[in-house]
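Visitor: Have a look at this prediction, sequence included:
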Amino acid sequence: MSELTGLGVSPGRTAGPVYRMSPPPSLPAEPPSVTDSAAEVEAAAAALRFVADELTRLSGQVEGAAADVLDTESMMAVDPTLADAVSRRVDAGRAAAWAITDAIAEQQEAFAAIGGYFAERAADLADIRDRAVARLLGLPMPGLPMPGEPYVLLADDLSPADTALLDPATVLAIVTRRGGPTSHTAILAKARGLPAVVGCAGVLDLPDGAVVSVDGTTGFVSTVDDAEVASIRAEARRERARLAAFTGPGRTKDGHPVPLMLNVGGAADLVPDTEGVGLFRTEFLFLGRTSAPTVAEQERAYAELFGALGDHKVVLRTLDAGADKPLPFLGLAAEDNPALGVRGLRIARDHPAVLADQLEAVSRAATAAAADVWVMAPMVATAAEAGAFVEEVRKAGLPTAGVMIEVPAAALQARRLLEVVDFVSIGTNDLSQYTMAADRMNGALADLLDPWQPAVLELVAGVASAGREAGKPVGVCGESAGDPLLALVFVGMGVTSLSMSGPSVAAVRAALAAHTLADCERLAQLAMDAPDAPSARRAVAEAGA
């Protein structure tokens, strides 16, 4: 192998030897007989409690998105539904380790069939299984290799827990055979500033110790000589230092302002030198609860972030959950296709108090803070939905209301939506999924989920054009906004702000500073004229270098 290609999901370049994840524990070929079902059920329960406690302990060592991931997985390990499924299998004669394996396999199959948020949770279940089985069989816990030197991590896929605990001082980059642009691997690699490539077929054929270079922008993984490693790493260090030298507001070479905002789940995700928050996810307050958070609870959480931002802008997204991110207290019916069901703003159709309480909490927190608070709704498809949301926002005493553009219908009707809202923000993750009819959690379809796909770019360009005509802001808050090359294309289309994870800001700021607005417009046209995603990326990379 001289060069493999995957999907670059976290920018940066490095080089080093590859080592793969240690394999999960294997069950003996013959399961033991169960002589005491009650003892076996308790052994399984104790193993799952151990896993939950360990994940909680690990969560305390990190913060932000990584801590949220570990906390969610910890709760899943002690979920009563899993415990009941394990108990039934023990009663049928399966020993604890086998009962856990069978129960989780059934849940994974069900989650994969549902898709969306549930499909993403299948990786959490695999990690819970492996940890519990290792505990029961007295085997080493699965996890990251420890070769004693910095290395490039190879894996079929990474569990959320493993990704959350990566140490950038040891792991140089991540390359996985599976995964997509919105997987945990992609999101958390960006949060740690690690180059990452996913959906890279053939990468597991590399032997441990083989030396490669990894480019998380282009997606190229190439074998190199040992002698080249030092120079590649040195160049990467120089590049990081160069990027760090760019500070202050985002703007093009000729001074065209492009605010660079952050995607956050709370104050822990903020970084210095920020221009504000372009996406404040509020789901963390609602997920995993049996009752809705009170207005007072929400107000405290929102006030913490608003207070930390001073007088900067923050764009808060109202609850983005539903049948694909279940909230037990809502009592939503199971759906055959939850990604297309009752989620986002649609929850307010039958549960208007959830939205009203959230807006009241936001209004209270905003009144007591200096931050410039904007509010937007997810999963909006029509101008009528947008207008109804704006009315609720105004009723709560909040001055600035917008909507997410995630559904192709909303993108195609952007002009009408902009007649009733103050701004729009394009969520390229879901927009890609719905436009390309490809589940964003299905790594086998990663090529279709590439935001460089011509159909997705055409929709973004249309929304930007509508915003320009209306004289209203059009932001991008999907993960693609953190791609330095694609950021140039978005600005050339007329997008007015970009929101991304903190470690991505420096590279985007530097890319903008090196190009005039006219350069960006030329690159946007090149991308739009390309016949497919790889051609678009290549054309912009070659012309924008």
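Guide: Sure thing, it's come through. Numbering: from 1, shown residues only.
Visitor: contacts, neighbours, all on C-alpha from now
Guide: Fine.
Visitor: Enumerate every residue touching residue 326.
Guide: Applying CA atoms under 8 Å, 6 or more residues apart in numbering, we find residue 326 in contact with 287, 332.
Visitor: Give me the distance between it and residue 347.
Guide: Computed as CA to CA, to the nearest Å, the residue 326 to residue 347 distance reads 11 Å.
Visitor: wait, residue 298 sits on residue 359?
Guide: No. Using CA atoms under 8 Å, residue 298 is not in contact with residue 359, being 9.6 Å away.
Visitor: Check the contact lists of the two and give me the overlap.
Guide: Joint contacts of residue 298 and residue 359 (CA under 8 Å, 6+ apart) do not exist.
Visitor: Outside of stretch 229-236 itself, which residues are in contact with it?
Guide: Contact with stretch 229-236 is made by 12, 13, 14, 15, 16, 213, as judged by CA under 8 Å, 6+ apart.
Visitor: residues near residue 138, how many?
Guide: Around residue 138 there are 10 other residues, counting by other CA atoms under 10 Å.
Visitor: So it versus residue 51, what's the distance?
Guide: Note on residue 138: its distance to residue 51, by CA to CA, is 14 Å.
Visitor: In addition, the following structure is provided for comparison:
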Amino acid sequence: MPETGWAGPGGRLSGLGVSQGRAAGPLVRMAGPPSLPAPRPVADPEAEAATAVKALEAVTADLNRRAAAARTGGGGEAAEILEALAMIADDPMLREEAETRARGGADAAHALEAAFNGHQDALAALGGYLAERAADLDDLKHRAVAAALGLPVPGLPDPGHPYVLVAGDLSPADTAGLGPDVLALITERGGPTSHTAILARARGLPAVVACPAVADVPDGTIVGVDGASGEIALGLTPEQAAEVMERDRAERARLAAATGPGRTADGHPVRLLANIGSAADLRPGAEGVGLFRTEFLFLDRKQPPSPEEQTAAYAEVFERAEGPVIVRTLDAGTDKPLPFLGLPEEPNPALGVRGLRVDRLLPGVLDAQLAAIAEAARATGADVRVMAPMVTTPAEAADFARRARAAGIAQVGVMVEVPAAALRAVQLLREVDFLSIGTNDLAQYTFAADRQHPALADLLDPRQPALLGLIEACAAAGRAAGKPVGVCGEAAGDPAVAPLLVGLGVTSLSMAPSCVPLVREALAGLTLEECRELAREALA
């Protein structure tokens, strides 16, 4: 890159930067879906039905294989996503629908296409998160149709050299399966909390989403990607690309060398914690775990995990983590369905039975989980705390705290993800020991804006004054009660936003492990009063 700026000789594009860092290399576009041929006459319906089933089995096996490889390589969150997708491809209802259509005279490829389309329409009609998840079925459909036609499976390219991956959007399966040759990601669609964004941050890959103009950039063009600003430089020379990569390597090494607890320039402490989905996601550098997403352990389960299985899974994290571990109880529903719960379909799942609200239908699930967490904590001697998602009222907080403490867990908190909880933060803290603010959902519910929608990214910006005002109210309630208030949403890992949160009075920040060095440096460069001034300006 030239010293004078980020724009390359071929110009510059802009999108939404969702994962910090810079990278440069040749642009390679992801292969599109297979072309579905015209329907053909079927001589043997049973043979077509068998072909359709074999295609679904092949997709399931491939996803499970990739999940196992991801888990072996330390990508716990990626493995969970791949396993969940494999479970969808293995759905008996989907298989039965494809078989029925084939026996009715459709060839295997068209039978699969129709079966997947029916499932997509059902999800889309539900709205909210499940409508967003309908797009995930597109990827599975294309894989199954390709398998039935004997064509190469669509997905990630393998050009034999490092490259910048470009796609219309990335499915969870593709994002979770990214190899070491992928230098950065650019997508035409996507939002700040999409699977692409979350997994890119978890892996430390620079990423830009919501950049439709990248569709017109020819393959092979050497591009530079700035995952912080969302800028894409076009037409770099190989020498400029090498310079970008070398500077990024040097910057990452410099940041990694700066260890120690989080604090401002004048010594005000701010705990920097990690968001994880399993023990495989643990990395050195954080001061503990601020969000252990326990549902990621069980996304693929069709039968409830036994108490012993739960205890073992939690104990593995507790033994390996450095510092305290804050466990979020199962955040089931909407975009994270847990099949073993058997929850009914809902017309508006984002506003329905999710998180702690599952307890209204299945109270035994929460008590079993709390008992397993407590047993794992006793067995390991770890500093374990627990919090509930989607708490709305002080009465819910009080009931959760009573049951967690009865199980033997001393430190109990709740997540603040809906405005009602933020507005009653004082009352919540009379019942619990800490609050953790989930900015992703709090923004979604505050602005009535789907958190996955790229066209609404400006409303979901964590610097929106209305959102900051709710965070400030929670922090003030924490100061008055002498209890900690943290942030565990994606905003916590943004080095431009973290100082604002500290200025509002937040006491800890929990983020993807790859974000910890950047946030540590951002805080170390400002005094507490400077953070407070930034917060005042943002609120105004």
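Guide: Great, that's in hand. Keep in mind it's a predicted model, so treat the numbers as computed, not measured.
Visitor: farthest-separated two in the contacts of stretch 229-236 of structure 1?
Guide: Distance extremes for the contacts of stretch 229-236 of structure 1: the farthest pair is 12 and 16 at 13.6 Å, using CA to CA.
Visitor: Compare the two (neighbour count), which wins?
Guide: Of the pair residue 12 of structure 1 and residue 16, residue 16 is the one with more neighbours under other CA under 10 Å, namely 28 against 23.
Visitor: Alignment lookup: that one to structure 2.
Guide: For residue 16 of structure 1, the aligned residue in structure 2 is residue 25 (criterion: TM-score structural alignment).
Visitor: Could you measure from that match over to residue 13 of structure 2?
Guide: Here residue 25 of structure 2 is placed at a distance of 15 Å from residue 13 of structure 2 (CA to CA).
Visitor: Residue 416 of structure 1 - how many residues pack around it?
Guide: Counted with other CA under 10 Å, the neighbours of residue 416 of structure 1 add up to 17.
Visitor: so which helix or strand takes in it?
Guide: helix 414-417 (DSSP states H and E).
Visitor: follow-up on the earlier one: correct me if wrong: the match of residue 16 of structure 1 contacts residue 162.
Guide: Yes. Taking CA under 8 Å as the definition, residue 25 of structure 2 is a contact partner of residue 162 at 7.0 Å.
Visitor: any residues in contact with both of those two?
Guide: Residues touching both residue 25 of structure 2 and residue 162 (CA under 8 Å, 6+ apart) are residue 183.
Visitor: what's the closest non-adjacent residue to the alignment partner in structure 1 of residue 220 of structure 2?
Guide: For residue 220 of structure 2, the aligned position in structure 1 is occupied by residue 209, per TM-score structural alignment. Distances taken as CA to CA, 6 or more residues apart in numbering place residue 17 nearest to residue 209 of structure 1, at 4.8 Å, with adjacent residues excluded.
Visitor: For that neighbour, what is the enclosing helix or strand?
Guide: Using DSSP H and E, the element containing residue 17 of structure 1 is strand 13-20.
Visitor: got the contact list for that strand?
Guide: Residues outside strand 13-20 of structure 1 that contact it (CA under 8 Å, 6+ apart): 144-145, 147, 150-155, 172-173, 195, 204, 206-217, 229, 232-233, 236.
Visitor: Contacts for the next helix or strand after that strand, please.
Guide: Proceeding N to C from strand 13-20 of structure 1, the next assigned helix or strand is helix 37-59, under DSSP H and E. By CA under 8 Å, 6+ apart, the list of residues contacting helix 37-59 of structure 1 from outside reads 34, 66-68, 70-71, 73-78, 83, 86-87, 90-91, 93, 95-97, 100, 128, 131-133, 135-136, 161, 165.
Visitor: Buried members of those into ChimeraX, please.
Guide: Command for ChimeraX that selects the buried part of the contacts of helix 37-59 of structure 1, burial taken from 16 or more other CA atoms under 10 Å:
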select :34,66,67,68,70,71,73,74,75,76,77,78,83,86,87,90,91,93,95,96,97,100,128,131,132,133,135,161,165
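Visitor: Now do the helices in the stretch 151-300 of structure 2.
Guide: 172-176, 195-203, 238-257 (DSSP state H, counting those that start in this stretch).
Visitor: Quick check: the second one compared with structure 1, mean distance?
Guide: Spelled out, it's helix 195-203 of structure 2. Compared with structure 1 after fitting, helix 195-203 of structure 2 has a mean deviation of 1.1 Å; criterion: mean CA distance after the TM-score superposition for structure 1.
Visitor: What range does that helix cover in structure 1?
Guide: Aligned by TM-score structural alignment, helix 195-203 of structure 2 corresponds to residues 184-192 of structure 1.
Visitor: likewise the first one?
Guide: Per TM-score structural alignment, the counterpart of helix 172-176 of structure 2 in structure 1 is residues 160-164.
Visitor: Sounds good, over and out.
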